[in-house]
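>>> mind looking at a prediction? Sequence and model below.
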Amino acid sequence: MASLAGCGLLSQFLGAVAAKRGGCSLQEHARPLQRLFRPDRGPHIRPGRRAYSSDSKPADDLSVRYLDGSDSGIVVFGINRPKAKNAISKNLVKMMSEAVDAVKVNNKVRTVIVCSLVPGVFCAGADLKERAKMHQNEVGPFVSKARALITELGNLPMPTIAAIDGAALGGGLELALACDIRVAATSAKMGLVETKLAIIPGAGGTQRLPRAIGVSLAKELIFAGRVVDGTQAKELGLVNHAVEQNNSGDAAYHRALDLAREFVPQGPIAIRMAKLAINQGIEVDLATGLAIEEACYAQVIPTKDRIEGLAAFKEKRPPRYKGE
């Protein structure tokens, strides 16, 4: 374990996981959806249908919902700024930061899906109209807050999935890149287009895109400010899955929900430790990465879930994991 001495982040993270395992209820932090969305139909459903037990009230730029029933443990962040094409504003950054802070301390949250409630767009990047009204000395701090939000999203301990059913440009694609998994409609448009505005991606794009698709391809896309569709994004490795869009415009959301349903039954502590081992290990040499894996494995040995998994296997029944 001495080889882990240089991995301060790992030690801090493991301590945080252990300290926060008890978690707290998210209900007081949850912001209701402007429009209901039913797990089996996606974010856009017929008016008058009731999807969840709690009341839904109008929300501003972001809606957060905790699915129930068999989908309990799945949380959906729905971006909802139709007049601004879901552009990233000060208020959206604030609301999403609050949502991220809430889920990261809740051990009942198994997967987070980030999607759009606005048909045809995921996120059009920075709100340039709002940006134009900012004084020059306000721009830097705002970009720093947006970058911090996207970093915190990337650091969530549970799996995160971006459902890209429309345009994801600039900061919108950077938001998706911070998620563990990306699913896109074949008709979706994606690109880091900042060089067209004489700036560079400022919320992690220059770092996460090369890690996702390789350095040379990332340079080509960023230098050209090129936009690709969902099919091309799948070929490049930018998204895990590309699906044909449906009539309701939420095909990527449905695919993301299917993925989340595959993750939920698995041991939640094991999933979190696997994510940590991968994220930390990919940044270091193999020997250190293996030591990180060993340290993460050690965290699952004393859990009740591990004993439950063995008992369920022996008794030939589905395991009942509690995250303990």
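Yes, it's here.
>>> only C-alpha atoms from now on, for both contacts and neighbour counts.
Fine.
>>> what is the burial count for Glu283?
10 (other C-alpha atoms under 10 Å).
>>> A helix includes it, no?
No - using DSSP: H, G, I helix; E, B strand; the rest coil, the assignment for Glu283 is coil, not a helix.
>>> which ones are touching Leu9?
Applying C-alpha atoms under 8 Å, 6 or more residues apart in numbering to Leu9 gives no contacts.
>>> distance of it relative to Leu276?
10 Å (C-alpha to C-alpha, to the nearest Å).
>>> what's in contact with stretch 129-148?
89-90, 93, 202-204.
>>> please repeat the previous calculation with a cut-off of 10 Å.
84, 87-90, 92-94, 96-97, 126, 128, 149-154, 171, 174-175, 202-205 (C-alpha atoms under 10 Å, 6 or more residues apart in numbering).
>>> could you pull out the strands for the stretch 51-200 of the chain?
For the stretch 51-200 of the chain, the strands defined by DSSP state E, counting those that start in this stretch occupy 62-66, 74-79, 111-116, 121-123, 160-164, 167-169, 181-185, 189-191.
>>> ok now the fifth one, how far from the chain's centre?
Meaning strand 160-164. Offset of strand 160-164 from its chain centre (C-alpha atoms, centre = their mean, to the nearest Å): 6 Å.
>>> then stretch 156-163?
Counting by C-alpha atoms, centre = their mean, stretch 156-163 comes out at 3 Å from the chain centroid.
>>> distance between the ends of it?
17 Å.
>>> what of stretch 197-212?
Using C-alpha to C-alpha, first and last residues of stretch 197-212 are 24 Å apart.
>>> how far does it sit from the chain's center?
17 Å.
>>> before we move on, the earlier item: just the buried ones out of the contacts of stretch 129-148, please.
84, 87-90, 92-93, 96-97, 126, 149-154, 171, 174-175, 202-205 (16 or more other C-alpha atoms under 10 Å).
>>> please flag which of these sit within helices.
Using DSSP state H, the subset of the buried ones among the contacts of stretch 129-148 located in helices is 90, 92-93, 96-97, 149-154, 171, 174-175, 205.
>>> which among the residues you listed gets closest to Lys234?
Glu174 (16.5 Å; C-alpha to C-alpha).
>>> test my guess that the closest one contacts Ile88.
No - here Glu174 does not reach Ile88: they are 11.1 Å apart, not a contact under C-alpha atoms under 10 Å.
>>> mutual contacts of these two, please.
Contacts common to Glu174 and Ile88, judged by C-alpha under 10 Å, 6+ apart, are 123, 125.
>>> A further structure is provided below for comparison with the first:
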Amino acid sequence: MSGLQPERSREAIEVDLDDRGVLTITLARPEAANSRNQAMRRELAEVYTAAGIDDAVRVVVLTGKGDRHFCAGMDLKEAGQPETPVARRERLRSARDIEQLARLPRPTVAAINGYALGGGFEMALACDMRVMATDAKVGLTEVRHGLMPGGGGTQRLPRLIGAAKAAELLYLGKVLDGPAAEQLGLVNAAVPAADLHDRVSTLAGALAEQSPSALRAIKESLLASAELPLSAGIEKELDGLLFLIQEQQAAKD
């Protein structure tokens, strides 16, 4: 549990594990729009590692501190510092905490409370489900700065909404509010900001009541669906089902 202790000193995030097994990770740099700096990426990676092996964690919720920003993406002040090409590549590689989030063996929910842009939206896209305040904004706006996503945005977005719509959002750097994002299927629900916490808490609580083994197997199969041919994916699904049946039988013996 050392990686999840709420009293542990952290620079950029806050963590809280409640008695239901819901781990809430709050991006806590409101003075910098909760942007992703090196400290945040490092601390997120540490917490994801701990959450992945701690059986007390049943669900992970990711949100931003304050009511204006979920995460505005890259810390531009930090990124603007002089660096060598090698150092720049290593810094960009450190965004792989997003891949850790995507592959956590727990259900993950993004509670999008404000602006989620660039890498901030990529973190939300890496979650299994997204609930968004109606007045929040999401988008992959890197093209407006002559750049492109680097945390999986070009890969996850078309898997969610199709290639043509993804191209439109990426090429134009479009920013969407909650209702528009819900209509496209980018988020599971868009709710008034005042209701966001309760809506996500209810969803997380319902997830926490399910079988952890079943949820893990379902998530593994869902992840495989994006990488395997259909026939191989069906075999993966069957393997998961057989494992769960055997686990239940062993528990009865």
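It's in. Quick caveat: nothing in here was measured; it's all calculated off a predicted structure.
>>> hmm, back to that, just name the most buried of the strands of the stretch 51-200 of the first structure.
strand 121-123 (a mean of 30; mean count of other C-alpha atoms under 10 Å).
>>> report the central residue of the second structure.
Centroid-nearest residue in the second structure, with C-alpha atoms, centre = their mean: Cys127, separated by 3.3 Å.
>>> from what I can see that residue touches Thr63, true?
No - the pair Cys127 of the second structure / Thr63 is not scored as a contact, 11.1 Å apart, by C-alpha under 10 Å.
>>> quick check: neighbours shared by these two?
With C-alpha under 10 Å, 6+ apart as the test, Cys127 of the second structure and Thr63 both reach 109-111.
>>> re earlier: export the strands of the stretch 51-200 of the first structure to TSV and tack on distance to Ala30 of the first structure?
Output for the strands of the stretch 51-200 of the first structure, formatted as TSV (distance: least, C-alpha to C-alpha, whole Å):
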stretch	distance to Ala30 of the first structure
strand 62-66	6
strand 74-79	10
strand 111-116	13
strand 121-123	21
strand 160-164	17
strand 167-169	25
strand 181-185	23
strand 189-191	29
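>>> who wins for proximity to Gln245 of the first structure among the ones you listed?
Per C-alpha to C-alpha, nearest to Gln245 of the first structure of the strands of the stretch 51-200 of the first structure: strand 181-185, 5.3 Å.
>>> average distance between the closest one and the second structure?
Taking mean C-alpha distance after the TM-score superposition for the first structure, the mean distance separating strand 181-185 of the first structure from the aligned residues in the second structure is 0.4 Å.
>>> what's that strand in contact with?
113-114, 120, 122, 159-168, 176, 190, 229-231, 233-234, 237-246, 249-256, 259.
>>> in the second structure, what stretch matches that strand?
Per the alignment by TM-score structural alignment, strand 181-185 of the first structure matches residues 129-133 in the second structure.
>>> now the matching stretch: how far from the chain's centre is it?
Using C-alpha atoms, centre = their mean, the offset of stretch 129-133 of the second structure from its chain centre is 11 Å.
>>> again, but for stretch 116-132 of the second structure
Its chain's average C-alpha position is 5 Å from that of stretch 116-132 of the second structure, according to C-alpha atoms, centre = their mean.
>>> between the two ends of it, what distance do you get?
Start-to-end, stretch 116-132 of the second structure (C-alpha to C-alpha) is 10 Å.
>>> any idea how far Leu192 of the first structure is from whichever residue in the first structure pairs up with Leu147 of the second structure?
The equivalent of Leu147 of the second structure in the first structure is Ile199 (alignment by TM-score structural alignment). Ile199 of the first structure is 11 Å from Leu192 of the first structure, where distance means C-alpha to C-alpha.
>>> please apply the same query to Asn80 of the first structure.
Per C-alpha to C-alpha, Asn80 of the first structure is found 21 Å from Leu192 of the first structure.
>>> helices along the stretch 1-150 of the first structure, start to end?
8-20, 90-103, 128-132, 136-154 (DSSP state H, counting those that start in this stretch).
>>> can you tell which of those helices is closest to Ala218 of the first structure?
In terms of C-alpha to C-alpha, the element of those nearest to Ala218 of the first structure is helix 136-154, at 18.9 Å.
>>> chain center to that closest one, what's the gap?
17 Å.
>>> same check on stretch 235-250 of the second structure?
Here stretch 235-250 of the second structure is found 27 Å from its chain centre; the criterion is C-alpha atoms, centre = their mean.
>>> can you check stretch 80-97 of the first structure too?
Worked out by C-alpha atoms, centre = their mean, stretch 80-97 of the first structure lies 16 Å from the chain centre.
>>> residues touching Leu10 of the first structure, list them.
4, 16, 276-277, 279-281, 292, 295-296.
>>> quick one: it and Val75 of the first structure, what's the gap?
Relative to Val75 of the first structure, Leu10 of the first structure is positioned 26 Å away (C-alpha to C-alpha).
>>> now Leu276 of the first structure
Taken as C-alpha to C-alpha, the span from Leu276 of the first structure to Val75 of the first structure is 20 Å.
>>> elements contacting the lengthiest helix in the second structure?
Counting by DSSP H, the longest helix found in the second structure is helix 230-252. On a contact count with 3 or more C-alpha pairs under 10 Å, 6 or more residues apart in numbering; DSSP states H and E, helix 230-252 of the second structure meets helix 212-225.
>>> what's the mean deviation for the helix it packs on versus the first structure?
On superposition with the first structure, the mean distance recorded for helix 212-225 of the second structure (mean C-alpha distance after the TM-score superposition for the first structure) is 0.9 Å.
>>> residues in the first structure aligned with that helix?
Helix 212-225 of the second structure covers residues 268-281 of the first structure once aligned (TM-score structural alignment).
>>> try stretch 167-177 of the second structure
Taking TM-score structural alignment, stretch 167-177 of the second structure hits residues 219-229 over in the first structure.
>>> now tell me what touches the matching stretch from outside.
If you take C-alpha under 10 Å, 6+ apart as the criterion, stretch 219-229 of the first structure is touched by 166-170, 184-197, 200-201, 205-206, 209-210, 217-218, 233-234, 236, 238, 242.
>>> thanks a lot, catch you later.
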